[in-house]
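*Asks:* Sequence and predicted structure are below.
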Amino acid sequence: MDKIIIATRKSALAMWQSEYIKNILEKTHGVEVVLQGFKTKGDVLLDSPLAKIGGKGLFTKELEESMLRGEAHIAVHSLKDVPTFFPSGLKLAAITKREDVRDCFLSMKYKNLYELPQGAKVGTTSLRRQMQLLLLRKDLKLISLRGNVNSRLEKLKNEEFDAIILAKAGINRLNLEKEVNFTYAFSKDEMIPAASQGALGIESIENSELEAVLSCLNDENSFMETYIERDFIKALEGGCQVPIGINAELQGEQIKIRAVLGLPNASEILKEEQLVSKNLYKQAGFLLAQKMIQNGAKELLNRALKMI
């Protein structure tokens, strides 16, 4: 191919991600890569929590439609925002090496979650984070925080919040640690990340020549880890509308899997942790989901939906 057009959101993080992929493709193949910016519903509808207005698919729909109209060839997503199904004519063509997968605490005044005063105001968009924060500190006042990364940081600096929670990957990519006085990356035992957090997913039109060009972006370890996580979410029929954390971490010849789900107020949760051989990665997510379903996961998630 002589030219590849990337459909991208216009936020700083989305542009960084698209530029990152653009640079790799240009250096590897010498192909011309052009960015085409779009504003998605997820960028416009900022007054309501994502879980109430349709979930993270709101960040991908306009980009997918642009590809189906022939206006772009690929879209670069945070893989955690990508649903487990794709419109006819599109596919997940590549998954990049992961950045730091952890969630991160940011504050102008307090070193970490445990130094916050009683009833502190903490901003987060995620029901998954909300549930796990309340497991750690039941006294916190959790407030929905929408908008791009930079606008969230401004709200923190303007003292609308005592702290906010963001993905460490986005902070690293945009070099934002210098913007705040204190950051604290949660361990995976404290807060289990979202499925696919830290990885970029390259969605493309179905085209064998294009797919061959994009293959240089694939990371085998990231593919295995996110395969487990996405399969787990798919089996539970869950998305960002319900509180689910799932992380698979390759450790030599084994993969450590941590999973949590429950009610947004953390009054009831299910939590699992297991080690599996990496050779069994294609079954691991589904089997773990089935185990949690037998322990009442579907019923718990149905109740969680009613609480949103």
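*Replies:* Good, I have the coordinates. Numbering: from 1, shown residues only.
*Asks:* going forward, measure contacts between C-alpha atoms and count neighbours the same way
*Replies:* Noted.
*Asks:* just how off-centre is stretch 12-21 within its chain?
*Replies:* On the basis of CA atoms, centre = their mean, to the nearest Å, stretch 12-21 is displaced by 15 Å from the centre of the chain it belongs to.
*Asks:* now swap in stretch 137-152 and tell me
*Replies:* On CA atoms, centre = their mean, the centre of stretch 137-152 falls 16 Å from that of its chain.
*Asks:* and that stretch, which residues are buried?
*Replies:* Within stretch 137-152, the residues that qualify as buried are 137-138, 140-149, 152, counting by 16 or more other CA atoms under 10 Å.
*Asks:* take a look at this one as well, against the first:
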Amino acid sequence: MDKGLTERMRKIVVGTRQSALALTQTGQVIDHLKELCERNGIEVEFELKKIVTKGDRILDVTLSKVGGKGLFVKEIEQALLDGEIDLAVHSMKDMPFELPEGLVIGAIPEREDPRDGLITIGGRGLDDLPEGAKIGTSSLRRSSQLQNYRPDFRIEPVRGNIDSRLGKLETEGFDAIVLAAAGLRRIGWEDRISAYLPPELCLPAVGQGALCIECRGDNEFVLDLLARYRHEPTAIAVSAERSFLGRLNGGCQVPIGAYAQLGEVNADGKPEITLTGMVGSPDGKRMLKETMNGTDPEKLGLALAEALIAKGAAELLSIAGE
């Protein structure tokens, strides 16, 4: 077991998926950790290890049909448990609520833009798209909310890395593609975004725009290092969203979204949290949405989930999971 940051560390092996986006955001994390180490006089060598996940191997089936949460993290988590890597960089929206025994979330860095981005030919906005527009997304959450907003939309699945999905905008006759804005911004393609979908119209996925740095719970050196990398406001917001997700036991088969925003700090030093959550039917014909405020992220997420369950969310979840 490591003894803390007072000792020299030989090497930290960082595990990640091998997509261009995963490698880019992992490289950014490593750069930030290197700067942090240099400022604190800590000598560390970082090594990158690429890992192929089930979600990367299966590209011809929509995520909702492949399986639940964890499609892009299980193989990486196994590498952590086996000691092949020391920490892993994930997109938080890919993370299941329950972690394998022995693993913990060591840090959540500052969040990127959590919204979904609309990419169209000619830079058209959502309301400028024609009747019966063909929109590409493999996310039930996006599909449900877009069809709730405009039932005339034809939603078609589109998988693959960001580059291949953008290419299909022209080659497969899509009027629009919807992607997480954070990924496009991280790889420097912000200019491809025609419009940002406001959370009021399309609530983001839980943790969207945030990264998760996962490690073993007994690796004190890495835990101490990551504690210095944690962005507290992001961690609080994501904690509320994940608490909501955990109570509803939501995965990729369920149209579910949540977004927490932090407000003013109260006399106890705790920020006011505004949390909005939604559960919908896959076709978008039923949509349950609620907003609540509080200062305890875990309790707020649970309370919001219970409020939606009281409105009928359990029935929608059971139908969506069939």
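*Replies:* Yep, that arrived. This structure is a prediction, so every number in the text was calculated from the model and none was measured.
*Asks:* Would you give the TM-score for this superposition?
*Replies:* For these two chains in superposition, a TM-score of 0.95 is obtained (TM-score structural alignment, normalised by the length of the first structure); 302 aligned residues with a CA RMSD of 1.3 Å.
*Asks:* circling back: which of the buried residues of stretch 137-152 of the first structure fall in helices?
*Replies:* In helices, defined here by DSSP state H, the members of those are 149, 152.
*Asks:* unless I'm mixing things up, residue 206 of the second structure is touching residue 257, no?
*Replies:* Yes. Look at residue 206 of the second structure against residue 257 with CA atoms under 8 Å: they come within range, at 5.7 Å.
*Asks:* helices and strands around the helix ranked longest in the second structure, which ones?
*Replies:* Counting residues, the longest helix found in the second structure (DSSP H) is helix 20-39. Judged by 3 or more CA pairs under 8 Å, 6 or more residues apart in numbering; DSSP states H and E, helix 20-39 of the second structure is in contact with strand 12-16, strand 87-91, helix 181-186.
*Asks:* That one versus strand 12-16: what angle between them?
*Replies:* Taking axes from the mean of the first three to the mean of the last three CA atoms, to 10 degrees, one finds that helix 20-39 of the second structure is oriented at 160 degrees with respect to strand 12-16.
*Asks:* which residues are in contact with whichever helix or strand comes after helix 20-39 of the second structure?
*Replies:* Per DSSP states H and E, helix 20-39 of the second structure leads on to strand 46-50 as the next helix or strand towards the C-terminus. Contact partners of strand 46-50 of the second structure, identified using CA atoms under 8 Å, 6 or more residues apart in numbering, comprise 11-18, 30, 85.
*Asks:* cool, and stretch 170-177 of the second structure?
*Replies:* Contacts for stretch 170-177 of the second structure (CA under 8 Å, 6+ apart): 118-121, 129, 133-137, 165-166, 168-169.
*Asks:* Using TSV, please lay out these together with distance to residue 76 of the second structure and secondary structure.
*Replies:* TSV is the format used below for the contacts of stretch 170-177 of the second structure (distance: CA to CA, whole Å; DSSP: H, G, I helix; E, B strand; the rest coil):
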residue	distance to residue 76 of the second structure	secondary structure
118	30	strand
119	31	strand
120	34	strand
121	36	coil
129	40	coil
133	38	coil
134	35	strand
135	32	strand
136	28	strand
137	25	coil
165	24	helix
166	27	helix
168	29	helix
169	31	helix
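*Asks:* From those residues, pick the one nearest residue 102 of the second structure.
*Replies:* residue 137 (34.5 Å; CA to CA).
*Asks:* That closest one and residue 321 of the second structure, how far apart?
*Replies:* Using CA to CA, to the nearest Å, we find residue 137 of the second structure at a distance of 19 Å from residue 321 of the second structure.
*Asks:* of the two, who's got more company?
*Replies:* More crowded of residue 137 of the second structure and residue 321, by other CA atoms under 10 Å: residue 137, with 20 against 16.
*Asks:* tally of neighbours for the equivalent of residue 118 of the second structure over in the first structure?
*Replies:* Under the alignment (TM-score structural alignment), residue 118 of the second structure maps onto residue 105 of the first structure. When neighbours are defined as other CA under 10 Å, residue 105 of the first structure has 21 of them.
*Asks:* In contact with residue 105 of the first structure, which residues?
*Replies:* Contacts of residue 105 of the first structure (CA under 8 Å, 6+ apart): 112-113, 163-166, 182-186.
*Asks:* which residues touch the equivalent of residue 121 of the first structure over in the second structure?
*Replies:* Aligned counterpart of residue 121 of the first structure in the second structure: residue 134 (TM-score structural alignment). By CA under 8 Å, 6+ apart, residue 134 of the second structure lies in contact with 153-156, 173-176.
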